[in-house]
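S.K.: Pasted the sequence and its predicted model underneath.
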Amino acid sequence: MSPGAMSPGATSPGATSTALDAGLDRHRRELHVHCYRMLASYEEAEDAVQETYLRAWRSRDTFDGEHLRAWLYRIATNVCLDLARARSRRVPELHSFAEVGWLSPYPDTLLDGIASGEDEPEGFAVARETIELAFLAALQVLPPRQRAAFLAREVLSLSAAETAQLIGTSVAAANSALQRARETMRRHLPSHRDDWAAREPGTAERALLDRFIDAHQRCDAAAAIAAAAEDIRITMPPQPMCFEGLAMVAPLLERAFGPDRDGDWRLLPTGVNRMPAAASYLRRPGDTVFRGFKLDVLRVEGDAIAEITTFGPSLFGVLGLPVELAEYPLSPRRAGRGPRTP
């Protein structure tokens, strides 16, 4: 099911207002995800959805009363194109997430809240979308209009005609943009992915997340290194730093866990972008509580952690996580065994 025909007509003001009032809230979350894919930023997606609703209300007389979802998608796409042009942000060549300084995570709990049935258009969009960080970062290599065309065809499954109308161009131009976008995405997606479908974290990923959490809470650098791939990569958007390989990563772990560390760690498991993640809390010397410090998102290959993307704690609230901890949260394997000291 696609978002629907793309030709708004006219209807009575009363019917238009009623349809908008009834439909805007229903489509808010999937529009937010669409804007997030376009902009790769949770916060900017929030702004884009607000602007979408303002533009929709101001132009409600052009709404035909039947194809609300399609009409909103077109407005949201134009909002994102305007924002992308205004910010003039694009990654010429993607080597790591460090080059996408505006990249931010998207909570799995919010993705779970969108309808998932095949007969629901909202669920169709989310079930088909690709939301992993690698996909989001690769999208940022595309010029904004190519990005919109690619998402329209590959994620929303629009026809060529619908895609052309969505981005305000001819069918031929939309097809050309799509072809160029496909070639660019194939060059920049990681080699470990042979498709663009999102995956649920598997047993191996959850086990590695447990090991990651356990190593941090025990301040065990050797255990953390043992869970990592030889060519592991760590990035910390918006910081431009990129650490590649155990030779570069091991000193970071020794510093974080050694005798000169900044404090003690407690971690909570969570999930973002359909990837395993851990929220880290740091208790500095002399403090009485563990305070929100960072969010580590793990990409797993085989039986090792291949990549860690570290974000700040700004989305802890959206993730339903506390900003500080007074107790010792336990890893899933230690539930019911009582607290422990590092």
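M.R.: Thanks, I have it. None of the values given here were measured: they were computed from a predicted structure.
S.K.: use CA for all of it now, contacts and neighbours both
M.R.: Will do.
S.K.: report the longest strand in this protein, please.
M.R.: Using DSSP state E, we find that the single longest strand of the chain is strand 290-301.
S.K.: ok and the following helix or strand past it relative to strand 290-301, angle-wise?
M.R.: Later in the chain than strand 290-301, the nearest helix or strand by DSSP states H and E is strand 304-311. Put simply, strand 304-311 runs at 140 degrees to strand 290-301, going by axes from the mean of the first three to the mean of the last three C-alpha atoms, to 10 degrees.
S.K.: returning to that earlier point: who's in contact with the longest strand of the chain?
M.R.: Strand 290-301 is contacted by residues 192, 205, 209, 265-266, 271-272, 275-284, 305-313, 316, 322-326 when judged by C-alpha atoms under 8 Å, 6 or more residues apart in numbering.
S.K.: Any of those residues buried? List them.
M.R.: For these, a neighbour count by 16 or more other C-alpha atoms under 10 Å gives the buried set as 205, 209, 265-266, 271-272, 275-283, 305-313, 316, 323-325.
S.K.: next one: stretch 47-63 to chain centre, how far?
M.R.: The chain centroid and the centroid of stretch 47-63 are separated by 24 Å under C-alpha atoms, centre = their mean, to the nearest Å.
S.K.: take the one below as the second:
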Amino acid sequence: MVTDTMDDTEFAALTEQHRRELRVHCYRFLGSLDEAEDLVQETFLRAWRGRDQYAGRASVRAWLYKIATNACLDFLGRSVREIPAVDLPTASGAHLAPRPAAAVPWLQPCPDDLLDAAIARETVELAFLAAVQHLSPRQRAVLILRDVVGWSAKETATALETTPASVSSSLQRARAELRAQLPSRRTEWRVESRSEERAVVSRYISAIDAADDAAIAAVLRDDVRCSHQPGAGGHDGPEPTWYSGLATVLEGWAPALHGPSPLGLRMVPTRANGGPAVATYFRHDGRYRAFGLNALLIVAGKVAEVTTFAPTVFGAFGLPDVLPD
């Protein structure tokens, strides 16, 4: 039990065991791993300051979840973050696909090493996290506590200082909005086994390494989507960029693979958000330097989506900025 006579060591021993799941909880709320780390620290600080108010009526885990939830709500109340409206391609950018509603500029990938093996994959997929960002903060809290954490309406109402009826109403609206934001074909996706994913990733890396358009086309779906988050792959704009369709993606990759000065590259497989990913390094000044992290969605043995994040996320994955010689 948490008491006001606890010292730092005793408090840490009691609460630190929940750090990993609290980080994932905050990450679902915010979509940003960096912000989630900050909010976990804020959660422990609030818990330490309020330890004398903990009466032991709930578990320490539930107490910390309540604090973390309200810390996230307070953060979102102070933050001004807007998701760009969904626009159709302009004449000057006719090759671009319409920006999907789930495009979120601040979305960051999460290394599998930071996820608990028991976490349901669909609750940490990038598509789910992006869709959650479209919910109001209060709807977000209700959906995550009820449908992900598994709390009852009464427990959720207590944490949010509202009524079970209000929680049920918010949950209904949140579920409807979430369905509207998630990809329509998501329910049809079959989760590949790890061995199947590794085989596809190996083919993907080999095809790109060989700059073999036929092999690349064979490993990508015809309706493949390719996106660049802000700062990824040289895209420095404030909004994500999306491409759609096999021919368009191959055309977009052609300068790097077949241009007058093809960019030498190396790729390192890793995992993000419960799925496969590839860290890409491009040769510059004689060294292979971080270029972007590609999170891959594999459907029926082919790559259906490639979401490229800026190399600023490499540190969280334990990846170097420059590959050793």
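M.R.: Arrived safely. Bear in mind that the values here come from a model prediction, so they are computed numbers and not experimental data.
S.K.: Could you tell me where the longest strand of structure 1 falls in structure 2?
M.R.: Matched against structure 2 by TM-score structural alignment, strand 290-301 of structure 1 falls on residues 288-299.
S.K.: Once aligned, what mean separation remains between the helix ranked longest in structure 1 and structure 2?
M.R.: Taking DSSP state H as the criterion, structure 1 has its longest helix at helix 13-39. When structure 2 is overlaid, helix 13-39 of structure 1 sits 1.9 Å from its aligned residues on average, using mean C-alpha distance after the TM-score superposition for structure 1.
S.K.: which one in structure 1 is aligned with Arg198 of structure 2?
M.R.: In structure 1, Arg198 of structure 2 lands on Arg206 (TM-score structural alignment).
S.K.: correct me, but its match touches Arg274?
M.R.: No - using C-alpha atoms under 8 Å, Arg206 of structure 1 is not in contact with Arg274; the gap is 11.9 Å.
S.K.: Neighbour count: these two, which is higher?
M.R.: Set side by side, Arg206 of structure 1 and Arg274 show more neighbours around Arg274, with 23 against 17, by other C-alpha atoms under 10 Å.
S.K.: Which position in structure 1 pairs with Arg138 of structure 2?
M.R.: Using TM-score structural alignment, Arg138 of structure 2 lines up with Arg145 in structure 1.
S.K.: Verify the contact between its match and Leu81 for me.
M.R.: Yes - contact criterion C-alpha under 8 Å: Arg145 of structure 1 and Leu81 qualify, at 7.0 Å.
S.K.: and the helix or strand harbouring Arg145 of structure 1, what other elements does it pack with?
M.R.: Element membership for Arg145 of structure 1, per DSSP H and E: helix 144-154. Packing partners of helix 144-154 of structure 1 (3 or more C-alpha pairs under 8 Å, 6 or more residues apart in numbering; DSSP states H and E): helix 13-39, helix 68-87, helix 160-167, helix 171-188.
S.K.: Take those and write them to TSV, including mean neighbour count and distance to Ile232 of structure 1.
M.R.: Compiled in TSV, these are given as follows (neighbours: other C-alpha atoms under 10 Å; distance: least, C-alpha to C-alpha, whole Å):
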stretch	mean neighbour count	distance to Ile232 of structure 1
helix 13-39	19	25
helix 68-87	20	31
helix 160-167	21	39
helix 171-188	17	18
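S.K.: Reformat those helices as TSV; add distance to Ser116 of structure 1.
M.R.: Shown next, in TSV, are these (distance: least, C-alpha to C-alpha, whole Å):
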stretch	distance to Ser116 of structure 1
helix 13-39	11
helix 68-87	16
helix 160-167	23
helix 171-188	26
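S.K.: Nearest to Ala138 of structure 1, out of those helices?
M.R.: helix 171-188 (5.7 Å; C-alpha to C-alpha).
S.K.: Quick one: residues in contact with the closest one.
M.R.: Outside helix 171-188 of structure 1, the residues touching it (C-alpha under 8 Å, 6+ apart) are 93-94, 138-139, 141-142, 145-147, 149-150, 153, 160-161, 163-164, 167.
S.K.: do stretch 25-38 of structure 1 as well
M.R.: 42, 44-46, 48-49, 69, 72-73, 76-77, 80, 110, 114, 122, 125-126, 131, 136, 139-140, 144, 147-148.
S.K.: filter these to the buried ones?
M.R.: 42, 44-46, 48-49, 69, 72-73, 76-77, 80, 114, 122, 125-126, 131, 136, 139-140, 144, 147-148.
S.K.: ok so, going back, mean offset of the longest strand of structure 1 relative to structure 2 (after superposition)
M.R.: Mean for strand 290-301 of structure 1 is 0.9 Å (mean C-alpha distance after the TM-score superposition for structure 1).
S.K.: Tell me the buried residues in that strand?
M.R.: Phe290, Arg291, Gly292, Phe293, Lys294, Leu295, Asp296, Val297, Leu298, Arg299, Val300.
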